[in-house]
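[1] sequence first, predicted coordinates after that:
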Amino acid sequence: MKHRIVRLTWLTVVLGLIAPPLLAERNLIPSLEGIPDVCSERPNEPDWMQNIALRDAYQRVLVQDIYRAQSIERVVETGSCDCATRFPTWDSAEVTFRENHADADRSGMLHASDTYNRRANEFRSQAQAICEAAGNW
């Protein structure tokens, strides 16, 4: 009898921990439209990035990391988080990639991605505060 009570109690605890998140997940149905919550008029990635071969995807990731770092730094530098500042065209990130990284091998690009991510993370909390105040986070 004692084992049944322990098992039942354990099962009740487990179900109590699992069931609420499962029920909450049902309410998180992703939208198929892909419309962002803020700044819905964002510029599209350049075509070459969207059509890049899977084996070269690290190049796309690097340009995305450059873009993110530049955007976050720009928000902090200007103190503004309007949509054009937070989500500018991809031109600057592409130029940075082509001038500084296009000839690098995969390992070099992965290292550069790490560097840009660190830069973005240094400014992230400041940018978040500015963007939250503007309603764009």
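    Structure received. Numbering: from 1, shown residues only.

[2] when you work out contacts or count neighbours from here on, use the C-alpha atoms and nothing else.
    Will do.

[3] ok, residue 40 to residue 62 distance?
    Separation of residue 40 from residue 62 (Cα to Cα, to the nearest Å): 23 Å.

[4] which one's more surrounded, those two?
    residue 62 (25 against 11; other Cα atoms under 10 Å).

[5] which residues touch the residue most central in space within the chain?
    Closest to where the C-alpha atoms of the chain average out (Cα atoms, centre = their mean) is residue 68, at 8.4 Å. Residues near residue 68 by Cα atoms under 8 Å, 6 or more residues apart in numbering: residue 120.

[6] 10 Å instead?
    62, 74, 86-87, 93, 116-117, 119-121, 124 (Cα atoms under 10 Å, 6 or more residues apart in numbering).

[7] make TSV from these and add distance to residue 45 and secondary structure to it.
    Converted to TSV, those look like this (distance: Cα to Cα, whole Å; DSSP: H, G, I helix; E, B strand; the rest coil):
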residue	distance to residue 45	secondary structure
62	13	helix
74	19	helix
86	14	helix
87	11	coil
93	10	helix
116	18	helix
117	18	helix
119	21	helix
120	19	helix
121	22	helix
124	22	helix
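
[8] adding another structure so you can compare the two:
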Amino acid sequence: MRQAGCTLVLTALVLGLTSAPGFAERNLVPTLERSFDVCPDRPAEPMWMQEIPLRQAYQRVLVQDIYRAQNLERIVEIGNCACEIRFPFWDAAEAEFHEQHASDERWKMLEASDAYNRRANDVRLEAKAICETAGNW
């Protein structure tokens, strides 16, 4: 009788463990749509950036780095972290990319990305404090 009880427990355990991942997987539905807790109505990246071939992804990253640096610096300069200031349209970042970097070689764009990241990081803590006060961090 004791062996039968152990067999039942082991069978239940094995069935429970093997069926759990299937159950969990059914609840995970991937989506390509992005949702944000803070400033959910952010403007989408320009279509040309989304369509950049993988081998030139560094161009997209550079525009994203320009955008981040510009926006964090603007927050600190103005002292305001409204959603339209933290996440404006991409026009200014696009313009800066096209005017200053679009014809650069890859290595030069990577150097520029580093420079924009340093600029953003220099003001990040100050911008974060302003945005936390506004509830937008």
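    Sure thing, it's come through. Not measured: the values here are computed from a predicted model.

[9] circling back to that earlier point, tell me the one of the contacts of residue 68 of the first structure nearest residue 46 of the first structure?
    Set against residue 46 of the first structure, the nearest of those by Cα to Cα is residue 93 (10.5 Å).

[10] can you list the buried residues in whichever strand or helix holds residue 95 of the second structure?
    Here residue 95 of the second structure sits within helix 91-100, counting by DSSP states H and E. For helix 91-100 of the second structure, burial by neighbour count (16 or more other Cα atoms under 10 Å) applies to 93-94, 97.

[11] now the host helix or strand of residue 112 of the first structure against helix 91-100, angle please.
    If you go by DSSP H and E, residue 112 of the first structure is part of helix 106-134. Per axes from the mean of the first three to the mean of the last three Cα atoms, to 10 degrees, the angle that helix 106-134 of the first structure makes with helix 91-100 is 160 degrees.

[12] run the chain-centre distance for helix 106-134 of the first structure.
    10 Å (Cα atoms, centre = their mean, to the nearest Å).

[13] same question, stretch 89-108 of the second structure
    20 Å.

[14] please apply the same query to stretch 37-48 of the first structure.
    With Cα atoms, centre = their mean, you get 13 Å for stretch 37-48 of the first structure.

[15] what's next to stretch 43-58 of the first structure, contact-wise?
    Applying Cα under 10 Å, 6+ apart, the contact partners of stretch 43-58 of the first structure are 59-61, 63-64, 84, 87-91, 94, 105-107, 109-110, 113.

[16] which strands and helices sit next to the helix holding residue 95 of the second structure?
    Judged by 3 or more Cα pairs under 10 Å, 6 or more residues apart in numbering; DSSP states H and E, the packing partners of helix 91-100 of the second structure are helix 57-78, helix 106-134.

[17] point out the most buried one among those.
    When these are scored by mean count of other Cα atoms under 10 Å, the highest mean neighbour count falls to helix 57-78 (a mean of 20).

[18] that helix vs the first structure, average offset?
    Helix 57-78 of the second structure, aligned to the first structure and superposed, deviates on average by 0.2 Å (mean Cα distance after the TM-score superposition for the first structure).

[19] about what we covered before: got JSON lines for the helices and strands packed on helix 91-100 of the second structure, with distance to residue 11 of the second structure too?
    As requested, these are exported to JSON lines (distance: least, Cα to Cα, whole Å):
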{"stretch": "helix 57-78", "distance to residue 11 of the second structure": "51"}
{"stretch": "helix 106-134", "distance to residue 11 of the second structure": "52"}
